[in-house]
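**Student:** Sequence plus predicted model, see below.
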Amino acid sequence: MRWEDGLFILAFIGINLALLAWILLALGAQRYHQLTRLEHRKLLEADCNTLPTVSVMVPAHNEQEVIEDTVHALAAQDYPQERFEIIVVNDASTDSTGPLLDALAARYPQLKVLHIPRGVGGKGKSRTLNLGLPHARGEVIAVYDADNTPEPETLRLLVQTLRSDARLVAVNGKVRTRNYAASWLTRFINLEFMYFQWIFQGGRWYWLRLSTLMGTNYVIWRSYLTALGGFDEKSLVDDTEMSFRLLSAGRRVRWVPFATTWEQEPDTLRVWFKQRVRWSKGNFYVTFKYLPQALLRPYPIGVELLHFVLNFLVFFPALIMSTLILVLGLLGIAQVTLPGPFTTLWVMAYLVYVAQMSFVISLEQPGARNYLLGALSYFSYAQLFIPVSIAALRDYVADTVLKREVRWVKTARTKEKP
C-alpha cells in the first residue's frame, strides 16, 4: 500500500468516527430541546421564597471596558435581594477597573469589591477565585466572567435547577455572543458556541447524563467546592478541571439552555488565537491528569475523557492528515489510488455537518446569513483549529519537558458600540 493511501484511510476513519458520534449527540440535543422547553415553563412558575443564599463571584483583571455593564446586569437579577451578593475580585488591575468598581459599590449595596495588590494577584482566574472564596457567605457560589451580561431571570433559573435534583452539584447555563456582529470572526464564534453547547453539552446530557462547566454562568454548591479544595491554580481551564474533579467524586454537572448570559468574544484573530491555545493547553493538562482515573472508572471519567480524546487525538489529527493529502494532491506530489465512493461519502459527511449546524441555528438565531456562514464554516473557521491544536501541543510539551511555569494569558477586551 502506498503511504498516501494509508494516510488517507487513517484520516477517513478518524473523521467518520467523530462524525458518527456527533450524529448521535445531535439526535440527543433535539430531544433535550423538547424536554427543557417544558422544564423552563415550570421553573418560571416555581416559588422563589425558599431559595438559598448565593454569592456571585467575578474575577476581574484589567476589565475597564466591560465591568460596568457586567455589574449592572448582575445587580438587576430577579433573585431575592436579601439572599444575594456580588463579589468582584479586582485582580491587580493596572487600568481603571478598581476606581470603576469602587464607584459601583457606592451605588449597589449588594456589591463587595476585593482589591488584590500587585505581586499577589495577576496569576490567573483560578487563583483569583480562590482569593475571593473566603469572603463569600452564600450556600451557592455563582461564577461569571467580567464581560458577561446575564438575562434578569438567569441566576434564579440556575439555582432552581440545581436545587431540583439532589444528584446535581453544579449547573451551567447557556452562553451567547453579545458582539456577534462586530466582525466575521465573532459571527463564526457565535455559531461555534451554539453548536458546541447544543450538540456537545445538550446531547451528552441527554444520552449520558454528562456535561462540563464552561467557565461562566454557572452555580455550584459551596460545600462541594470547599471540600474539593477550591480551584486548581495550575490549570488554565478552571471550569473543565473542576468538572472532572466533580465527576471523579461521583457528582453530576448539568447544562441548561434556558438560563442565558451574553458575553464579549475576541473580534481579532490574534486575540482569538491566544485564547484558544490557552484553552487547548488546559485541555491537554486535564486529559493527562485524569487519564489514570479514566482507566479505572470507565463511567463517568472514562466516557467524559473519551470526548477529549476523540476531539484532540482522533479528529484533529485526522483533519490534519486529510488536509495534507488534499494539498499534496493539488500540488501533484501525492495521489490517492484507492477505489471507492469516497467523494460521495465526503459529500454526505459534509451535508450532515451542515444539517447539524442548521439545526442549532434554527433554535437560537435563524437567518439566511447564519445558515450560509454555517455551511462555510467547515472550510474556513473550523480549519483554524488545526494551527491552534498544533501550537497548544507544542507549548504543552515544551512546558512539561522544560518544567516551565504555566502562564495565564489574559483575553483582551474591547469597547463595544452601543
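**Tutor:** That came through fine.

**Student:** use CA for all of it now, contacts and neighbours both
**Tutor:** OK.

**Student:** Which secondary structure element is home to Val219?
**Tutor:** strand 218-221 (DSSP states H and E).

**Student:** helices or strands up against that strand?
**Tutor:** Packed against strand 218-221 by the contact rule (3 or more CA pairs under 8 Å, 6 or more residues apart in numbering; DSSP states H and E) you find strand 140-143, helix 154-164, strand 168-177.

**Student:** which residues touch the shortest one?
**Tutor:** Among residues not part of strand 140-143, those counted as contacts by CA atoms under 8 Å, 6 or more residues apart in numbering are 52-58, 159, 215-222.

**Student:** Just the residues contacting the next helix-or-strand element following that strand, thanks.
**Tutor:** Once the chain leaves strand 140-143, the next helix or strand it forms, by DSSP H and E, is strand 148-150. Outside strand 148-150, the residues that touch it by CA under 8 Å, 6+ apart are 69-70, 73-74, 217, 260-264.

**Student:** structure B:
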Amino acid sequence: MSLLVIVFTIFWSIAIAGMLMNVVLLALRVPPRPQGPAAARPQDIFLLMPMHDEEAIVQAAVERFTRLQWSLAYGRLHLVVVEDGSADSTNDLLTQAAKRHPNIHVLYRRPDVGGRGKGRALNTALAYIRHHALHDPARTVVGVLDADGEISAADLQQVADYFAGDPAIAMVQTGVAVLGTDHWLARVQDFEFSVLNALTQNLRSHLGDVAGSGNGQFFRLTALARIQWGTTLLEDFEISTRLLLAGYPTAYLMTARVRQEPTLTLRTYFR
C-alpha cells in the first residue's frame, strides 16, 4: 500500500469520525434554558445594525424592526443603527426613520472615519449603550444584526428566555439561515449555515467554546463592560474568543435563527 493511499485513508477516516461525532452531538444538542423568573428577564434589548451605503434596504430594515417592537412578551426593544459614513441617501433615510420611531437611535460616523470595518461601527454603538442603558446592565441584552438580517419575534423571544434562564450566560449565538433559496449558490450557503455551521457550533457548545457568527450574536451588557469588538475582518470570532479567555460562558441556540440575504456571485462568495 502506497504512502498516498495510507494518508488518504487516514484523512477520510478522521473526517468521517468527526462528522459522526457531530451527528451524535446534534442528537444530544444542548436544550434551551427554561424561562427564568420575572426578576431575571431582560428589561431592554438593543439590536445593533451598522449601515454603509444601504439606501436600498433602509426602509425594509425599519419595517422589520417595527413589527418586532411590540411582539415580545417582556422587555423593551431598541434599534441602534450606526450610519457608517455612507455616500448615498442612507443618512437622510435613517434621520427620517428616527423621527418617526423613538426606539430607533441613529449614530453618525463621518465619511473620513466611517466604512473602516464592522468592529469599529459596533464599538461606536456599544459606547452609546454603555452610557444610555436604561436599567440594570445584567438585564440588558445587546444583539447584532446585519442590515439585511431578519429574526422572528418567536426566535428573539427564545434568546431573551435563554438569558433569563441562565443569569451567568454572557453570549448566545443563534443559528443562521438564508432568505430565499431559488439560486443554486443560495442553496449552497443555506446548507453551509444550516448544516455544516450548525454541526460545528453544536460541538463547540458542548465544549463551552461557541464562536460568534456575525449575524445573531447576543450579549449580556455586563460581559461587555471591558470587552469590545476588534478591528479585524473576523471581529465576531474575535469578541467570542475574548469572552472565552475571560472565562465567560457562551451558548449556541440552534432553535432560533437569523435569516440573511445570500450573495449570488462567486466573486463575493469567496471574498
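**Tutor:** Here it is on my side, so go on. Here the structure is a predicted model, which means the values were calculated and not measured.

**Student:** that older thread, for the helices and strands packed on strand 218-221 of structure 1, give me CSV that also has distance to Arg127 of structure 1 and mean neighbour count.
**Tutor:** As requested, these are exported to CSV (distance: least, CA to CA, whole Å; neighbours: other CA atoms under 10 Å):
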stretch, distance to Arg127 of structure 1, mean neighbour count
strand 140-143, 13, 24
helix 154-164, 24, 22
strand 168-177, 20, 24
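
**Student:** what about the counterpart of Leu236 of structure 1 in structure 2, how many neighbours?
**Tutor:** When structure 2 is aligned by TM-score structural alignment, Leu236 of structure 1 is paired with Leu233. By the criterion of other CA atoms under 10 Å, Leu233 of structure 2 has 11 neighbours.

**Student:** The one 10 residues further on too?
**Tutor:** Around Leu243 of structure 2 sit 21 other residues, with neighbours defined as other CA under 10 Å.

**Student:** residue contacts, the equivalent of it over in structure 1?
**Tutor:** For Leu243 of structure 2, the aligned position in structure 1 is Leu246, judged by TM-score structural alignment. Taking CA under 8 Å, 6+ apart, we find Leu246 of structure 1 in contact with 169, 252-253.

**Student:** Specify the local secondary structure of Gly180 of structure 2.
**Tutor:** Here Gly180 of structure 2 is coil, with the state taken from DSSP: H, G, I helix; E, B strand; the rest coil.

**Student:** Leaving out sequence neighbours, find the closest residue to the corresponding residue of structure 1 for it.
**Tutor:** Using TM-score structural alignment, the equivalent of Gly180 of structure 2 in structure 1 is Asn179. For Asn179 of structure 1, ignoring the flanking residues on the chain, the nearest one in space by CA to CA, 6 or more residues apart in numbering is Gln264 at 5.7 Å.

**Student:** rewinding a little: redo the helices and strands packed on strand 218-221 of structure 1 as CSV? Include distance to Tyr195 of structure 1.
**Tutor:** As requested, these are exported to CSV (distance: least, CA to CA, whole Å):
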stretch, distance to Tyr195 of structure 1
strand 140-143, 23
helix 154-164, 21
strand 168-177, 11
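
**Student:** and of those, who's closest to Arg41 of structure 1?
**Tutor:** Of all those, it is helix 154-164 that lies closest to Arg41 of structure 1, at 10.5 Å by CA to CA.

**Student:** Can you check which part of structure 2 the closest one sits on?
**Tutor:** So helix 154-164 of structure 1 sits over residues 155-165 in structure 2, by TM-score structural alignment.

**Student:** what sits up against the matching stretch?
**Tutor:** With CA under 8 Å, 6+ apart, stretch 155-165 of structure 2 has contacts from 32-37, 40-42, 72-73, 141, 169, 172, 174, 218, 220, 253, 255-257.

**Student:** Just the ones of these in strands?
**Tutor:** Members of the contacts of stretch 155-165 of structure 2 lying in strands (criterion: DSSP state E): 141, 172, 174, 218, 220, 253, 255-257.

**Student:** what's the closest of the helices and strands packed on strand 218-221 of structure 1 to Thr400 of structure 1?
**Tutor:** Set against Thr400 of structure 1 and scored by CA to CA, those come closest in strand 140-143, at 29.6 Å.

**Student:** May I ask which two of the contacts of strand 140-143 of structure 1 are separated the most?
**Tutor:** Farthest pair in the contacts of strand 140-143 of structure 1, by CA to CA: Pro52 and Gly215, 21.8 Å.

**Student:** name the helices or strands packed onto the helix or strand that contains Glu192 of structure 1?
**Tutor:** Using DSSP H and E, the element containing Glu192 of structure 1 is helix 184-195. Where contact means 3+ CA pairs under 8 Å, 6+ apart, helix 184-195 of structure 1 is packed against strand 168-177, helix 342-364, helix 368-377.

**Student:** Those: which one's closest to Gly98 of structure 1?
**Tutor:** Closest among those, using CA to CA: strand 168-177, at 25.8 Å.

**Student:** Taking helix 342-364 as reference, get the angle to the closest one.
**Tutor:** If you take axes from the mean of the first three to the mean of the last three CA atoms, to 10 degrees, strand 168-177 of structure 1 sits at 100 degrees to helix 342-364.

**Student:** Of the contacts of stretch 155-165 of structure 2, just the buried ones, PyMOL syntax please.
**Tutor:** To isolate the buried members of the contacts of stretch 155-165 of structure 2 in PyMOL, using 16 or more other CA atoms under 10 Å:
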select buried, resi 32+35+36+40+41+42+72+141+169+172+174+218+220+253+256+257
